[in-house]
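1. Whatever this is, show me its structure:
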Amino acid sequence: MDRRRKITISLVILSLFLVMVGSVLAYTYTNTLLVDTVPTGAQIYAGGIYKGNSPVRITNLYDTETNNYHTILIDKLGYKEAIEYVSTPAGSNNVLNITLESAYTFTNTFTVNTIPEGANVTVVGVIKGLNRQAYTPDEYAQAFPEKTNVTLTNLADTNPDAEYNDERTHFLTIKKEGYAPYYQFIETPAGSNNVINVVLNPVPQVRFVVTSEPTEAMVRTESAGYAGYTPIDVNKTVQDYTNYYTYRLILEKQGYFTDTSYHSLRAGDTKVYHVAMKRVDSTGAFWVRTSPGASWRLTKTGHPGYQGIINAGGAGGNNRVDLGTYTLRVSKVGYVQHVSTTDIASPNSVNANNQIVYNYTIVDVALVQTGSLSVTSSPTGAQIYVDNVYKGLTPRTVTYLAPGERAVRLVKTGYQDYNTLVTVNSGQTTTL
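-> Alright, predicted model coming up:
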């Protein structure tokens, strides 16, 4: 190819490029177009290009001249497709408002009657005002605020030849506390006036009527889970009408000790339960330490006592003792009973994580082993008194005597009383 021919071809290509650039540069973009729909959320297309969901303001459409238009397509599930032709002259700020037409008709009625009345009715399908396949619980509540007996007018006419299942049938659910749920696929053809009558079947249940002081305690059961807050009247389904089922009833409230109780019930039973919950800060924790292990008891006039066992490790107590002053007794066979006064004054508390912090009053007790006194006399059969307490007839070994000096008296008819002082030693037997 000669040089002149190459130059000619290059000039032709350059000319075509300049024409194309000129064509592009000939468009201006000084307009806006706001597209809004009823309902909102429709997909908006301009010239086949997606621009967003309504309401949407479009700013990238070129300015149109006379008799020149953009094709705007509006699409939303459950509604008929809409097409509009819009002119966007330079500098214009147009608004396009479109009310979409439902893709379905609603010319039927559907009446739901139940025995007993007052059941909740919901339907899965095409619902007037929703017109889509997935609904929130709030939308269901708005679509079906009524309870049976009720006539529904918000169900789309069904078509057995429709492409999608939810356009061929609706799925009806009827629920009522204490009764088995009822389910059925239903058809609502155009112009139909269907009526359904349902007798609900009761299910075996137990009933809890729970109150507390103070109120607003959270109630739950181990086998049936969260139930609500006091005061509460709640039913729980059981498996049959014959067997007894044990429920662990738990009441919880911030700043109070958890209350746990057990109840054996069968279908038809009602448990009425009231509890006065105890504040954590109205109690203190008590701990006694001694060796060997023993039993302990806290008592206070006019108040229920507390008692327990000191374990082999030499410790025992109670974390929930009402604040106050108590008499403490620590006892073990073969040892002198310990008696003292104990003041429970440091209240328990609850931290920021709702955990109980126990504030302990700790008492250390040194138990003293008792001694024995072996008493014989001639003649035998003399009455033995130790510290004026009758202990039996000679010969006899008197056990469990506190160590120390003891007054001993022997008495026998026809003989002069014998009186003496005897020292009893811890863990030993003294002979008289």
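2. contacts and neighbour counts: CA atoms only from here.
-> Noted.
3. can you tell me the helix or strand for Ile74?
-> Assigned by DSSP states H and E, Ile74 falls within strand 70-75.
4. Pull out the buried residues from that strand.
-> Buried residues in strand 70-75, counted by 16 or more other CA atoms under 10 Å: 70, 72-75.
5. For the residues you listed, which two are the farthest from each other?
-> Using CA to CA, these reach their maximum pairwise distance at His70 and Asp75, which is 16.2 Å.
6. Buried residues, the helix or strand encompassing Phe110. List them.
-> Applying DSSP H and E as the criterion places Phe110 in strand 109-115. For strand 109-115, burial by neighbour count (16+ other CA under 10 Å) applies to 109-110, 112-114.
7. Ala276 - how many residues pack around it?
-> 11 (other CA atoms under 10 Å).
8. any idea how far Tyr183 is from the residue nearest to it when sequence neighbours are not counted?
-> Among residues not flanking Ala276 along the chain, Glu213 sits closest, at 4.7 Å (CA to CA, 6 or more residues apart in numbering). Glu213 sits at a distance of 42 Å from Tyr183 (criterion: CA to CA, to the nearest Å).
9. quick one: the strands in the stretch 1-150 of the chain?
-> 32-38, 43-46, 49-53, 56-58, 70-75, 82-86, 93-99, 109-115, 120-124, 150-152 (DSSP state E, counting those that start in this stretch).
10. how about those in a markdown table, adding distance to Met20?
-> Below are the strands of the stretch 1-150 of the chain laid out as a markdown table (distance: least, CA to CA, whole Å):
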| stretch | distance to Met20 |
| --- | --- |
| strand 32-38 | 26 |
| strand 43-46 | 23 |
| strand 49-53 | 22 |
| strand 56-58 | 26 |
| strand 70-75 | 21 |
| strand 82-86 | 26 |
| strand 93-99 | 29 |
| strand 109-115 | 62 |
| strand 120-124 | 56 |
| strand 150-152 | 62 |
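11. structure for this one too, so we can compare:
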Amino acid sequence: MLARQRVVLPDWLALYYDRPIEITHGEGRHVWDAEGRRYLDFFGGILTTMTAHALPEVTKAVAEQAGRILHTSTLYLNRPMTELAERIAALSGIPDGRVFFTTSGTEANDTALLLATAHRGSNQVLAMRNSYHGRSFAAIGITGNASWAATSLSPLRTFYLHGGVRHRGPFAGLGDEEFIAACVADLRDTLAQTRGNVAALIAEPVQGVGGFTSGPDGLFAAFREVLAEHGILWISDEVQTGWGRTGDHFWGWQAHAAAGPPDMLTFAKGIGNGMSVGGVVARAEVMNCLDVNSVSTFGGSPVTMAAGLANLGYLLEHDLQGNARRVGALLRDRVREAAAGVDIVREVRGRGLMIGVEVVRPGSGEPSAEAASLVLEAAREQGLLIGKGAGPGGTALRIAPPLTLTAAEAEEGAEMLGRALAEAATALT
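-> Have a look, this model is predicted:
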């Protein structure tokens, strides 16, 4: 399979592991490979399997809808799409919210940028350093992480702000209040370098590909005060932070709630539990600013909408946000305990079931992509799947299990990760 894939797919399509695995099926928080080996899944297909693998409620909804009709497009009335839009608009917190469905987070962010630039009549955009918003031409143009920016060409003029990373950069040594004040001063200085009429700030409340990093709570509330002075829109990229994954809040922007809701939020990944669902929620004034015709061939597909409805219903009925808060705190504590004394671990951070582990070269404190790769391989041998390659140089490990993770599975996974960290540390020394 590996040889066949290398012949027909791009060389730049990343694969995990020295011996890549083919995942054939899953159940709950576990998956199996083509050789029959079972793994505890702590990455969920890049934070996409939000509730559980093969969740009966979702598979039943998909099968029933597929048996009726697979596709119609947005040119026709679509009951599942309307019902899911109603639920998401109500949950978003955005007054008079309108919802447009896409097939991915990349497309959702692309749409938000289109709306913002059209509404404001400007191609100037603010984004955060170390950020990632997708792989489309426009999304790469606002990506502040060089490891994921395939081209410097862009239809947008982008200005990058400090604040997405608390532990690194010129403000790292400041207290939270001083850190926020310095970032606000940076924002004001940056705006002075523009030609005025900036369209929007797009920001992840917790940076995903950036290594699950974030500024202090209230940072974007402070930014919002400055943005409001200029009429600049705030787009909250909730592709990885939405649906209760951070535990304390349903949306990441709510950690900055003093600012009120954003003008737009984008979502994807977890809502479909593996089905291709993304979208934008925006104030009606912003969403309706386009004065041309538009449709979506695959956005709002009856089958993916049925999956989203079933998945969202399960999440709310079983309080998976609460589970993310409780089990996430347990997992984070256990990972910290397992990492204590392991000299390749610089920091364990995160919120809810969104945990990052920053690894370094022993004795130097320097970020080490080699260490991250060794831990990834060792964890796989232990029977644990995690993510890596986040942040500058690919030195952060990402842990984001399905939100139904049990306390016993959290304990088991932390033990396996602890052994993997120790094995990698020994190999490096």
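12. TM value for the aligned chains?
-> TM-score for the superposed chains, counting by TM-score structural alignment, normalised by the length of the second structure: 0.15, backed by 111 aligned residues with a CA RMSD of 7.4 Å.
13. Can I get the buried residues of strand 70-75 of the first structure in a markdown table including distance to Pro304 of the first structure?
-> Supplementary listing: the buried residues of strand 70-75 of the first structure in a markdown table, determined by distance: CA to CA, whole Å:
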| residue | distance to Pro304 of the first structure |
| --- | --- |
| His70 | 90 |
| Ile72 | 84 |
| Leu73 | 82 |
| Ile74 | 79 |
| Asp75 | 77 |
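14. Relative to Asp259 of the first structure, which of those is nearest.
-> Closest approach between those and Asp259 of the first structure, by CA to CA: Asp75, at 58.7 Å.
15. Which strands or helices does the helix or strand hosting Arg346 of the second structure pack on?
-> If you go by DSSP H and E, Arg346 of the second structure is part of strand 345-351. Strand 345-351 of the second structure is packed against helix 320-339, strand 354-359, with contacts defined by 3 or more CA pairs under 8 Å, 6 or more residues apart in numbering; DSSP states H and E.
16. now do 6 Å
-> On a contact count with 3 or more CA pairs under 6 Å, 6 or more residues apart in numbering; DSSP states H and E, strand 345-351 of the second structure meets strand 354-359.
17. quick one, the helix or strand that the strand it packs on is followed by and strand 354-359 angle?
-> Remark: after strand 354-359 of the second structure, the chain's next helix or strand is helix 369-382, criterion DSSP H and E. Interaxial angle of helix 369-382 of the second structure relative to strand 354-359 (axes from the mean of the first three to the mean of the last three CA atoms, to 10 degrees): 120 degrees.
18. And the next helix or strand past helix 369-382 of the second structure?
-> Following helix 369-382 of the second structure toward the C-terminus (DSSP H and E): strand 384-385.
19. Would you mind getting the angle between whichever strand or helix holds Ala420 of the second structure and helix 369-382?
-> In this structure, Ala420 of the second structure sits in helix 407-428 according to DSSP H and E. Here helix 407-428 of the second structure runs at an angle of 130 degrees relative to helix 369-382 (the same axes, to 10 degrees).
20. circling back to that earlier point, what is the burial count for the residue nearest to Ala276 of the first structure?
-> Neighbours of Glu213 of the first structure using other CA under 10 Å come to 13.
21. Which parts of the second structure are helices?
-> Counting by DSSP state H, one finds helices in the second structure at the ranges 2-8, 44-47, 56-68, 79-92, 105-120, 137-140, 176-192, 219-230, 284-287, 302-317, 320-339, 369-382, 407-428.
22. quick one: which of the ones you listed is nearest Asp33 of the second structure?
-> Using CA to CA, these put helix 369-382 closest to Asp33 of the second structure, at 11.4 Å.
23. by contact count, what packs against that closest one?
-> With contacts defined as 3+ CA pairs under 6 Å, 6+ apart, helix 369-382 of the second structure has these neighbours: helix 407-428.
24. which other helices and strands contact the helix it packs on?
-> Using 3+ CA pairs under 6 Å, 6+ apart, helix 407-428 of the second structure sits against helix 320-339, helix 369-382.
25. Of these, which is nearest Glu86 of the second structure?
-> The nearest among those, by CA to CA, is helix 320-339 at 20.1 Å.
26. Report the inter-axis angle for that closest one versus helix 302-317.
-> 80 degrees.
27. ok, back up a step: any chance of TSV for the helices of the second structure, columns distance to Gly356 of the second structure and mean neighbour count?
-> Listed next are the helices of the second structure as TSV, based on distance: least, CA to CA, whole Å; neighbours: other CA atoms under 10 Å:
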stretch	distance to Gly356 of the second structure	mean neighbour count
helix 2-8	29	9
helix 44-47	13	24
helix 56-68	29	16
helix 79-92	26	17
helix 105-120	21	23
helix 137-140	23	22
helix 176-192	20	17
helix 219-230	20	18
helix 284-287	34	18
helix 302-317	23	22
helix 320-339	9	22
helix 369-382	12	22
helix 407-428	12	19
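28. a markdown table for those, including distance to Val359 of the second structure?
-> Converted to a markdown table, the helices of the second structure look like this (distance: least, CA to CA, whole Å):
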| stretch | distance to Val359 of the second structure |
| --- | --- |
| helix 2-8 | 29 |
| helix 44-47 | 20 |
| helix 56-68 | 37 |
| helix 79-92 | 35 |
| helix 105-120 | 28 |
| helix 137-140 | 26 |
| helix 176-192 | 24 |
| helix 219-230 | 26 |
| helix 284-287 | 42 |
| helix 302-317 | 33 |
| helix 320-339 | 10 |
| helix 369-382 | 6 |
| helix 407-428 | 9 |
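29. Would you mind telling me which of those helices is nearest Glu358 of the second structure?
-> helix 369-382 (8.3 Å).
30. So which bits of the longest helix anywhere in the first structure are buried?
-> In terms of residue count, the longest helix belonging to the first structure (DSSP H) is helix 3-25. The neighbour-count check on helix 3-25 of the first structure (16+ other CA under 10 Å) flags nothing as buried.
31. which helices and strands does it pack with?
-> By 3+ CA pairs under 6 Å, 6+ apart, helix 3-25 of the first structure packs against no helix or strand.
32. hmm, back to that, how much does the helix holding Ala420 of the second structure deviate in direction from strand 345-351?
-> Using the same axes, to 10 degrees: helix 407-428 of the second structure against strand 345-351 is 160 degrees.
33. ok, residues contacting helix 407-428 of the second structure?
-> Helix 407-428 of the second structure is contacted by residues 327, 331, 334-335, 338, 344, 374-375, 378-379, 382 when judged by CA atoms under 6 Å, 6 or more residues apart in numbering.
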